[in-house]
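Asks: The following comprises the amino acid sequence and a computationally predicted model.
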Amino acid sequence: MADPTTPPEPNESVSETEIEAPRSRRRGILVAAVVAVVLIGLGVWWHSTYSEDTDDAQVNGHLIQVSSRIAGHVAKVYVDENQLVKAGDPIVDLDPSDYQVAVENAEAALASAKANAAAARVNVPIITINTGSNLRSADADVTGARATVAQAEEQLDAAKARVEQAEANNVKAQSDLERYKPLVEKDVISKQQFDAAVAAAASSKAALADSRASEQAAEDAIRVARERETQAQAMQKYAQTAPQQIAAQDAKAKQAEAQVEQAQAQLDQAKLNLGYTKIVAPADGIVTRKSVEIDQNVSSGQNLMTLVSLQDLWITANFKETQLRRMQAGQAVVVHIDSTGKDYSGRITQIGGATGSVLSLFPPENATGNYVKVVQRVPVRVDFTNLAKEDPNHQLRPGLSVEPKVRVK
C-alpha cells in the first residue's frame, strides 16, 4: 500500500528546480553587489589619492599692534571695541600744543642758521680780497723797511766818519792849546791868539760830542729800522697765510651750511612729531583689545589697541608628514570654511621648515629611552587666490577653522 505522505517522483523534481532558481539569482545579486562595492571602494580610494585634506587648519592674518610713536596726552578717541575701520581712518588724537611749539622753535633755528650761512658765504670773497691786499702791502712794507735799514746804516757810517774827523780836530785843537799856554805866559803870542786857540779847542770838543751824539742817533735809527723790518716781515708772513685764511673761512661757510641742514632736519623731525599726534588706521581691519582712553597720558611705543587686518589672510594647515609625499608649492587648494559653509580657492605657497612639535615652545626631548613613534605634522601655508571676490564682505576672521583639500595629482 502506498504511503500517502510521499509525493510522487515527478513532483519532487519540479520542486527542487523551483528552489534552486531563486538561490542562484540571489547568489548572482550578492556577487554583483560585492563587486559593485569593491569597485566603488576602489574608485573612492583611487579618487582619494588625487587629493590630501586635513581638519587641523585655521585662518591666519596680521594682528597689528597700534602704538604711539611719541609721548603725549590723549585728546580724542575715535573708535570703539570691535569697530570696523578703513586704512587712514583717524583712531586717536594727541594734544599737539607742545609739538607745535617745537615746530616754531625749529623754524626759528633754521632761519638763524640760514642767516649765519649767508654771512659766512659773503665773508669768503671779502677775506680773499683783503688777504691779497694785505699781502701786497706787507711786501711793500718789508721792502721799505729794508731800504730804511740800509739808509740808517749808511747814516751810521757817515756819523762814524764825522766822529773820527771830530776826534782828529779835537786832538789838534787840544794840542795847539797846550803849546800856546807857555807861549802866552812868555808873551810870545798875543792874548788874542791864545783866546782863539782856547775857543778852537772848545769848539772841536763840542763838535766831537755832537758827532758822537749823531753816531748814537744813527745807531738808534738802525735799531728802530730793524724793528720795523722785523714787524713788516711778521706782517708779511701773516699775509702769506692768505690761502689758509681763505680755506678757514670757506670751512666756516661749509660748517654754517651744515648747520642749516641740521636745523632743517630738526624742523623735519619736529613736523613729523607733530604729524604723529594724529594716529590713523594702518590698514582695513577690526579694532580689538582697545586700552586707550581720553585724558590718558601715553608714552612712546605704548600699545593702544590691536587691529585685526582683514586684507591679507591666509591658511595655516598642519598636514601629517605622510601627506607631504606628493605635496609641493603651487598646487591648487579648495578651502572649506566651517563658519560660512563656503568653499574658497587657494594655492600652496610655503611648506614649513620643521614640524610643529619642533617649533613649539617646549620641543619634546626623549631622555628616558622609551620611544613611541608619533606621526608628526608640518605647517603648510595656503594663500587665497581670489579672496576679494569670494569674500567681499570680510566674513573671514583669523582663527576660524577650515578644511583645506590639496589636489596632488
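Replies: That came through fine.
Asks: hey, let's count contacts and neighbours off CA atoms from now on
Replies: Fine.
Asks: which residues does Lys218 contact?
Replies: Careful, residue 218 is Ala and not Lys. Ala152, Glu153, Gln155, Leu156, Ala159 (CA atoms under 8 Å, 6 or more residues apart in numbering).
Asks: From the residues you listed, list just the buried residues.
Replies: Among the contacts of Ala218, those classed as buried by 16 or more other CA atoms under 10 Å are Ala152, Glu153, Gln155, Leu156, Ala159.
Asks: what's the closest non-adjacent residue to the first one?
Replies: Right, Ala152. Ile222 (5.1 Å; CA to CA, 6 or more residues apart in numbering).
Asks: these two touch, right, the one you found and Asp157?
Replies: No - with contacts counted by CA atoms under 8 Å, Ile222 stays clear of Asp157, the gap being 11.1 Å.
Asks: of these two, who's got more company?
Replies: The neighbour count for Ile222 versus Asp157, taken as other CA atoms under 10 Å, is higher for Ile222 (21 against 15).
Asks: Please confirm that the more buried one is located within a strand.
Replies: No - assessed with DSSP: H, G, I helix; E, B strand; the rest coil, Ile222 is helix; it does not lie in a strand.
Asks: Just the ones in strands from the contacts of Ala218, please.
Replies: Among the contacts of Ala218, no member is found in strands (DSSP state E).
Asks: Including distance to Leu359, could those residues go into TSV?
Replies: Converted to TSV, the contacts of Ala218 look like this (distance: CA to CA, whole Å):
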residue	distance to Leu359
Ala152	101
Glu153	101
Gln155	106
Leu156	105
Ala159	110
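Asks: closest to Ala113 among these?
Replies: Ala152 (55.1 Å; CA to CA).
Asks: dropping in the other structure now:
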Amino acid sequence: MMIRYITTFIIVAIASVGIYTQYQYYAENPWTRDGQVRAHIVQITPRVTGPVTKVYIDDNSQVKQGDVLFEIEPSLYQADLKNANAQELQAKALLDKAINENTRAQALERRKQGSVSVLDLNNFQNAVQTAEANLAAVKAVVEQAQLNVAFTTVVAPTDGFITNLNLRVGAQVVANNPVVALIDENSFWIEGFFKETDLQDVHAGDKASITLMMNPNDVIEAEVDSIGYGIAKSDGSTGNTLLPNVNPNFEWIRLAQRIPVKVIINHVPDGVQLRVGTTASVKIFKSSNS
C-alpha cells in the first residue's frame, strides 16, 4: 500500500513540475493560435471609362510590376487626342500671327515716332500674351488626351497575385471604380491576437516564430513590428431603439481582451506560399528573456 502511495505521489509531483514548467515557458514566450496572414490589397482602378477589349491575366495568377493586365477601347480617346493636336496647331498659328503683328507695329514705331498709337502697341502686346496663354491651355488639353490614351492600357503597379477575377472582354469599366484585386506579394505580415495579460514586456523587435495551419511543419522566422493601441468596444455601442448594447457577464470572471500584434516576416521557407486570411500560430520570444 505504501508503495502505491509513493508511486502516486511521484507521478503527481512529476506532472505538477511539468505543468509548472510549461506555464513558465508560456508566460515567458506568449503564444496564440489566433493569427491571420495579412497583406496589402491593391485595387486596380481604371482611369478612363470604356469597354474592355483584351484581358491578359487569369484568376489566381502571378504578375510582375509593369505587366499589362487589360486594355480598354482606345478609339474615343485617340480621337480626342487628334482633336487636341489640331487645336494646338491652330493656337500656334494664332500666336505666330499675333507675334508678327506686334513685331511689325514696333518696327513702324521705331522708324517713325507716333506712326502707331500707344493704345495699338499695347493691344498688339496683349494679343501676343493672350495667344501664348491660349497655347499653354491647349497644350494642357493635349497632355490630358495623351494620358487618357495611355490609361486605356492598365498595368500592374507592383508584383503580386490576381485574385477573385471577374473581368471579361466586353465588360464596361468606369473610371475610378476598382475592378481587379491585386495582392502585393512584398507586403505580407501576420496579425496575431494575444491576450492583454500576455503582452507585458513584449516590445517591437522581439523575435517570433510562425507556423501556418496549412504548413504546420514549417517554421517561419519573424519579429514583432508593433502592438495595437486600441480595439473597438462592444459594451456601450448603440443598438436598437438607440439604446446601448451591454453584454451579460459574470462578476467573478474577467475575460482578457485580445490585442492585435503585427508581426513582420523575415524569411519564408521554400515551398510555403502565404495566402491572405489563412490561419497562423504565433509565438513571441521576449527580448528580456533571451
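Replies: Everything's here; your move. For clarity, every value in this text was computed on a predicted model and none was experimentally measured.
Asks: Looking at the contacts of Ala218 of the first structure, which one is closest to Val85 of the first structure?
Replies: Ala152 (98.1 Å).
Asks: From what I see, that closest one and Ala221 are in contact.
Replies: Yes - applying CA under 8 Å, one finds Ala152 of the first structure in contact with Ala221, separated by 6.0 Å.
Asks: how about the helices in the stretch 101-250 of the second structure?
Replies: 118-151 (DSSP state H, counting those that start in this stretch).
Asks: what residues are up against the aligned partner of Asn29 of the second structure in the first structure?
Replies: When the first structure is aligned by TM-score structural alignment, Asn29 of the second structure is paired with Ser51. By CA under 8 Å, 6+ apart, the residues touching Ser51 of the first structure are Lys405, Val406, Arg407, Val408, Lys409.
Asks: Format those residues as TSV; extra columns: secondary structure and neighbour count.
Replies: Converted to TSV, these look like this (DSSP: H, G, I helix; E, B strand; the rest coil; neighbours: other CA atoms under 10 Å):
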residue	secondary structure	neighbour count
Lys405	strand	20
Val406	strand	23
Arg407	strand	18
Val408	coil	18
Lys409	coil	11
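Asks: among those, which two are most distant?
Replies: Farthest pair in the contacts of Ser51 of the first structure, by CA to CA: Lys405 and Lys409, 12.1 Å.
Asks: What residue in the second structure is paired with Asn303 of the first structure?
Replies: Residue pairing (TM-score structural alignment): Asn303 of the first structure is matched to Pro178 of the second structure.
Asks: Please name the nearest non-neighbouring residue to that match.
Replies: Thr45 is the one closest to Pro178 of the second structure (CA to CA, 6+ apart), at 4.1 Å.
Asks: Run a quick neighbour tally on Tyr56 of the second structure.
Replies: Counted with other CA under 10 Å, the neighbours of Tyr56 of the second structure add up to 9.
Asks: That one: what's it in contact with?
Replies: Contacts of Tyr56 of the second structure by CA under 8 Å, 6+ apart are Val68, Leu69, Phe70.
Asks: same deal with Thr349 of the first structure?
Replies: Counting by CA under 8 Å, 6+ apart, Thr349 of the first structure has contacts Ala329, Gly330, Val380, Arg381, Val382, Asp383.
Asks: Give the ChimeraX command for selecting the buried subset of the residues you listed.
Replies: Selecting the buried subset of those in ChimeraX, with 16+ other CA under 10 Å as the burial test, is done by:
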select :380,381,382,383
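Asks: Among the contacts of Thr349 of the first structure, pick out the one closest to Ser133 of the first structure, please.
Replies: Nearest to Ser133 of the first structure among the contacts of Thr349 of the first structure, with distances taken as CA to CA, is Asp383, at 78.4 Å.
Asks: Looking at the second structure, name the residue matched to the closest one.
Replies: For Asp383 of the first structure, the residue aligned by TM-score structural alignment is Ile264.
Asks: which ones among the contacts of Ala218 of the first structure are found in helices?
Replies: Among these, the ones falling in helices (DSSP state H) are Ala152, Glu153, Gln155, Leu156, Ala159.
Asks: what's the spacing between the first one and Ala234 of the first structure?
Replies: It stands for Ala152 of the first structure. 21 Å (CA to CA, to the nearest Å).
Asks: how many neighbours does Val92 of the first structure have?
Replies: For Val92 of the first structure, using other CA under 10 Å, the count is 21.
Asks: tell me the contacts of Pro90 of the first structure?
Replies: Tyr78, Lys278, Ile279, Val280, Ala281.
Asks: Tabulate these in CSV, adding columns for distance to Val85 of the first structure.
Replies: Shown next, in CSV, are these (distance: CA to CA, whole Å):
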residue, distance to Val85 of the first structure
Tyr78, 10
Lys278, 15
Ile279, 13
Val280, 10
Ala281, 7
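Asks: of these, buried ones?
Replies: For the contacts of Pro90 of the first structure, buried by 16+ other CA under 10 Å: Lys278, Ile279, Val280, Ala281.
Asks: And the third one? What does it align with in the second structure?
Replies: By that I understand Val280 of the first structure. By TM-score structural alignment, Val280 of the first structure lines up with Val155.
Asks: Please look at that match and Val63 and confirm they touch.
Replies: No - if you go by CA under 8 Å, Val155 of the second structure and Val63 don't touch, sitting 9.7 Å apart.
Asks: quick one: which helix or strand includes Asn85 of the second structure?
Replies: helix 75-111 (DSSP states H and E).
Asks: That helix vs the first structure, mean deviation?
Replies: After superposition onto the first structure, helix 75-111 of the second structure sits on average 2.5 Å from its aligned residues (mean CA distance after the TM-score superposition for the first structure).
Asks: returning to that earlier point: tell me the one among the contacts of Ala218 of the first structure nearest to Ala258 of the first structure.
Replies: The closest of the contacts of Ala218 of the first structure, once distances to Ala258 of the first structure are taken by CA to CA, is Ala152, at 54.8 Å.
Asks: Can you give me every residue that contacts that closest one?
Replies: Ala218, Glu219, Ala221, Ile222, Ala225.
Asks: repeat that for 10 Å
Replies: Neighbour list for Ala152 of the first structure: Arg146, Ala158, Ala217, Ala218, Glu219, Asp220, Ala221, Ile222, Arg223, Val224, Ala225, Arg226 [criterion: CA atoms under 10 Å, 6 or more residues apart in numbering].
Asks: What residue in the second structure is paired with it?
Replies: Aligned partner of Ala152 of the first structure by TM-score structural alignment: none.
Asks: cool, Ser175 of the first structure as well?
Replies: Ser175 of the first structure maps onto nothing in the second structure, by TM-score structural alignment.
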